[in-house]
Structures are given as structure tokens and as C-alpha cells.
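Asker: here is the input, now give the coordinates:
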Amino acid sequence: MEFLIERLPLYLDGAWVTIQLTIGGCAMAFVLAMVFGTLGSMKHWLPRAVATVYVEVFRGIAALVLMFWMAFALPLMTGFQLENRFAAIVALGLNVGAYGAEVVRAAINAVPKAQVEATVALNMSWFQRTRLVVLPQAWAQMLPTFGNLVIELMKATAVAYLIGVADLTAVAQQMRQGTGETIVAFTGALILYYLMAQVLITGMRVLERRANRKLGRTQAGDTGLKALLKHPAIGGGSAGVG
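Answerer: Next up is the predicted model:
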């Protein structure tokens, strides 16, 4: 324990780099997932073909290999050297974004066709019906799987040290080599990774609850008498239970 306390600032520095990789990778993956997932749900063959190419290519490439390519192969081809941290973010974003695109596509296609047809009858444009009707419902369906992808991306940042990124795993590895305390060194990393994962899980659950609440859906915990009391016909939102 004393070993961990003395070296806590170093672990926190590594954890901060891991958080940066996670946030950057998630932001990029989310944008790519929304863009290519939406393209994949369209009727025209061209946007669907573009989305399919992206998904099949980057879903089939290991994140670590993509990191190596961004950090070492790309500079040889283009003469442009990416900063190692940015190379890791791009690799993670491209890889996880491909999985996310399939989640978005499936969620959009799961929206009842009758509702889409109703928006067409109301003369809504594609942008209006996507923004006002389709995405709010699809968003609630995407979130549980998005939560899993966020956790997987965070864990995938652990290999970024192999391209020279001083993340949490790199700090633990340096501690092990410098002190020989293998168990203690990696226990510190294990604890911090677990804590970061719990924060992400909690955040995604909050988003899920908010999305379901906006759609008027009963929360997973609202079962039995609690759900009955919230029903509008019984008294939810009005008199309640005195």
C-alpha cells in the first residue's frame, strides 16, 4: 500500500492520459458511427455502399495493428508524422466507430415503419423526420450497446503504450521494471482502470434513463407497485400517494 501511495501522482498522470485517449476516441467513434450508421440506413445504394465499405474495412482490422499503421507506416507513406497520442485516438475511433455504425443502423431501422410513413404523410423533410421522430427513438436503443463500446474502447487504450504513449499501462510497466514489484505495480493500474470503468458505466446509465424518460418509457427499476403508482390513470404525476 505504501508503494502505491508514494507513486500515486505517477499513476494519476498515466490515468489522465488514458482518460484523454478514451474521450478523444469516443468522440471520434461517435461522430463516425452516427454518420456512417445513418448512411447505412438509407434506401439509396450509394450511401449504403459507402457505409458498408467503412464498416467492413475497419471492423476487420485489429485496433493495435491500426495504431502501428498510423504511428509507423503512415509517416513512411506520406511523410507526415502523427503525434503518438493522436495516432492512438484515430485508430481507436476508426475501429470502434465501425462497430458503432452498425448499432446506429440497426437502431434506426428498428423504428416502426408506420411512424416514418406518418412523417412522410405530414410532408416532413428527411432531415425533419430523422431529427424529430427517428433519432429520439433510436437513441434510446443505441445507448446500452454504446455503453459497452465505450468500456471496450477504454480498455483498448491499454495497448497504446506499445506505440510510445505514456498511459496508465505504460506507468505500471515502468514501475514493474524499475522496482521489480510486479504484483503491486499492476494492482495499482487494475484499480484505476476499474474505477474509470465504473464512472463510464454510471454515466451511460444516466443517459439511458434520461432518454427513456423523454420517451415516456418505464425505467428498468420501476416494476410492480412502483410502476403501477406511476401510471397516469392511477395518479402518477398528479395526486400521487398521500
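
Asker: rest of the way, CA atoms for contacts and neighbours
Answerer: Noted.

Asker: which residue is nearest the middle of this structure?
Answerer: residue 150 (3.1 Å; Cα atoms, centre = their mean).

Asker: and this one, please, so the two structures can be compared:
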Amino acid sequence: MEVHWTEYLPPLLEGAWVTIRLTVFSTLLGAILAFAAGVGRLSRNGALRAVSVAYIELFRGTSLLVQLFWLYFALPLAGQAVGLDLRIPPVIAGILALSLNIGAYGAEVVRGAIQSVHTGQHEAALALNFTPRQTLARVTIPQAIPEMMPSFGNLAVQNLKDTALVSLISLGDMTFRAEQIRNFTQDSVTVYSMLLAMYFGMALVLTAMMRGIEHSVGRWRPVRS
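Answerer: Have a look, this model is predicted:
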């Protein structure tokens, strides 16, 4: 029995909602991890700096797919070996893997943006008797954020595309639903064309949102004479 392409939309939209939630939650958590690791890498505390460097290099130097499989398949087995139940639901494993990955790449963006703040700003904060923590929170980070936004926008779009990997742990995202439809109908051209268009549309929306945020924080840049 022939199936009209419009009948593909309900399951694809159901999967799209999963994809959107994965993207939003993992991007937000990844941003938090990026700030923590990026600032930690510049810390004077040797232990904190070492932990930040280890996290960044580990997750930048290994495959996201392997990280996802390790969290979902290997971690529970490792837990069993020591008598712990470390099973993670697929959605949590997906969010964690995506967040840890984007956070590691974002940490280098944060580090570079912080180091790009002019030394004169730090000297002015010192003249005002700001503590290092006050200088970071009130001077450095507000001026560094506008420099981070273009790169963060690219990372957010990449993160959206990376969500397709969660279909490999049977999480019902957009790619997983598309594969189910293709297996049932054998209509690869239509299904994957719709999937391509949906990812492209979501990427356009996400790019527009990130540019809006970039524009709104642009006023934090210091006025240069």
C-alpha cells in the first residue's frame, strides 16, 4: 500500500520535538561547562587547572559517538563491577554526551575570549581595588561574552546536527523516526529529503536566535576611541 508523504509528518514532528529538547538542554548545560572549564583553565589553582585541561583534552580528543556509547553501554557495566547501578536513560545519556562534548570545545572559546580582553581593563579594575573574582565577574566576562557569541553560535548549530547520533541508542529523535519510516516504506528519497529540510530549517532558526543574542550582548563591548 502506497503511503503519501504527508503521513510521514506526524512521526517526524514527534521526533523533532525530541531533537529540540536535546539541543536546548545540552546547549545550555554545555555553555555552563564551557564557562567553568574555560575559567578553570586560566585559574592560578594548579589542581583546578589540571582538571579543566584533562576534561577539555579528553572530550576534544575522543569521538562523540564513542562518548555516547560509553555513557550508555559501558558505564552501567563498569558500575556492575563495583556493585553500583549506573544505568542511564537514553535521553539523559544523550544530553550528557552532547553537553560534555560541546562544553569542551566551548571552553577553548571562553579561554580565548577572556584572554582577548585588553590589559588596560584589568589595570583599571586593579586601580579600583577590585579583587580577582570581582574583576572576572564585573569586567572580564561581560566584555568577553560578545567575542564568544559567533563561535558559540557555530557550536550550537553543530550540536543540533550531532543530536542525530542519539538515534543509535534507540532514542526517538528525528533521525530515529525517519529511519523507522524508511524501513517501513522503503521511500528513502522522500524521507531523507524531508529530514534534510527539517534539520536545515531548525538550523536557520537556531542561527537567527544566536545572532539575536549576539546583537543584544554587543553593547557590552567597551567603546574604543
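
Asker: need the TM-score from the superposition.
Answerer: In this superposition the chains share a TM-score of 0.92, using TM-score structural alignment, normalised by the length of structure 2; 217 aligned residues with a Cα RMSD of 1.6 Å.

Asker: where exactly do the strands run in structure 1?
Answerer: When secondary structure is read from DSSP state E, structure 1 shows no strands.

Asker: surely the residue nearest to the centre of structure 1 meets residue 24?
Answerer: No: using Cα atoms under 8 Å as the test, residue 150 of structure 1 is too far from residue 24 to be in contact (11.2 Å).

Asker: coming back round to it: list the residues that contact the equivalent of the residue nearest to the centre of structure 1 over in structure 2.
Answerer: Residue 150 of structure 1 maps onto residue 156 in structure 2, with residues paired by TM-score structural alignment. Listed by Cα atoms under 8 Å, 6 or more residues apart in numbering, the contact partners of residue 156 of structure 2 are 23, 27, 206.

Asker: would a markdown table of these with neighbour count and distance to residue 41 of structure 2 be doable?
Answerer: Below are the contacts of residue 156 of structure 2 laid out as a markdown table (neighbours: other Cα atoms under 10 Å; distance: Cα to Cα, whole Å):
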| residue | neighbour count | distance to residue 41 of structure 2 |
| --- | --- | --- |
| 23 | 25 | 26 |
| 27 | 24 | 20 |
| 206 | 19 | 29 |
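
Asker: now the helices for structure 1?
Answerer: 2-6, 8-40, 45-59, 63-68, 74-78, 84-110, 113-121, 126-129, 135-156, 168-179, 182-214, 224-230 (DSSP state H).

Asker: what does the third one contact?
Answerer: Think helix 45-59 of structure 1. Identification of contacts with helix 45-59 of structure 1 by Cα under 8 Å, 6+ apart yields 36-37, 39-42, 94-96, 98-99, 101-102.

Asker: buried members of the residues you listed into ChimeraX, please.
Answerer: Buried residues among the contacts of helix 45-59 of structure 1 (16 or more other Cα atoms under 10 Å), as a ChimeraX selection:
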select :36,37,39,40,41,94,95,96,98,99,101,102
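
Asker: quick check: the farthest pair among the contacts of helix 45-59 of structure 1?
Answerer: Maximum pairwise distance among the contacts of helix 45-59 of structure 1 (Cα to Cα): 22.1 Å, between 42 and 95.

Asker: contacting residues for the corresponding residue of structure 2 for residue 81 of structure 1?
Answerer: In structure 2, the residue matched to residue 81 of structure 1 (TM-score structural alignment) is residue 87. With contact set as Cα under 8 Å, 6+ apart, residue 87 of structure 2 has these partners: 72, 75, 76.

Asker: which of those has the most neighbours?
Answerer: Within the contacts of residue 87 of structure 2, most neighbours by other Cα atoms under 10 Å means residue 72, with 22 neighbours.

Asker: check contacts around the closest residue in space to that one that isn't next to it in sequence.
Answerer: Counting by Cα to Cα, 6 or more residues apart in numbering, residue 72 of structure 2 lies nearest to residue 93, which is 5.8 Å off, once chain neighbours are set aside. Going by Cα under 8 Å, 6+ apart, residue 93 of structure 2 touches 68, 71, 72.

Asker: do residue 90 of structure 1 as well
Answerer: Counted by Cα under 8 Å, 6+ apart, residue 90 of structure 1 has contacts 25, 28, 67, 70.

Asker: name the nearest of the residues you listed relative to residue 157 of structure 1.
Answerer: Within the contacts of residue 90 of structure 1, proximity to residue 157 of structure 1 (Cα to Cα) peaks at residue 25, which comes in at 9.0 Å.

Asker: structure 2: which residue goes with the closest one?
Answerer: Counting by TM-score structural alignment, the partner of residue 25 of structure 1 is residue 26.

Asker: my read: that match touches residue 92, true?
Answerer: No: using Cα under 8 Å, residue 26 of structure 2 makes no contact with residue 92, being 9.7 Å away.

Asker: between the two, who's got more neighbours?
Answerer: Neighbours per residue (other Cα under 10 Å) separate residue 26 of structure 2 from residue 92, with residue 26 holding more: 27 against 14.

Asker: setting aside sequence neighbours, what's the nearest residue to that one?
Answerer: Nearest to residue 26 of structure 2 is residue 99, by Cα to Cα, 6+ apart, at 4.6 Å.
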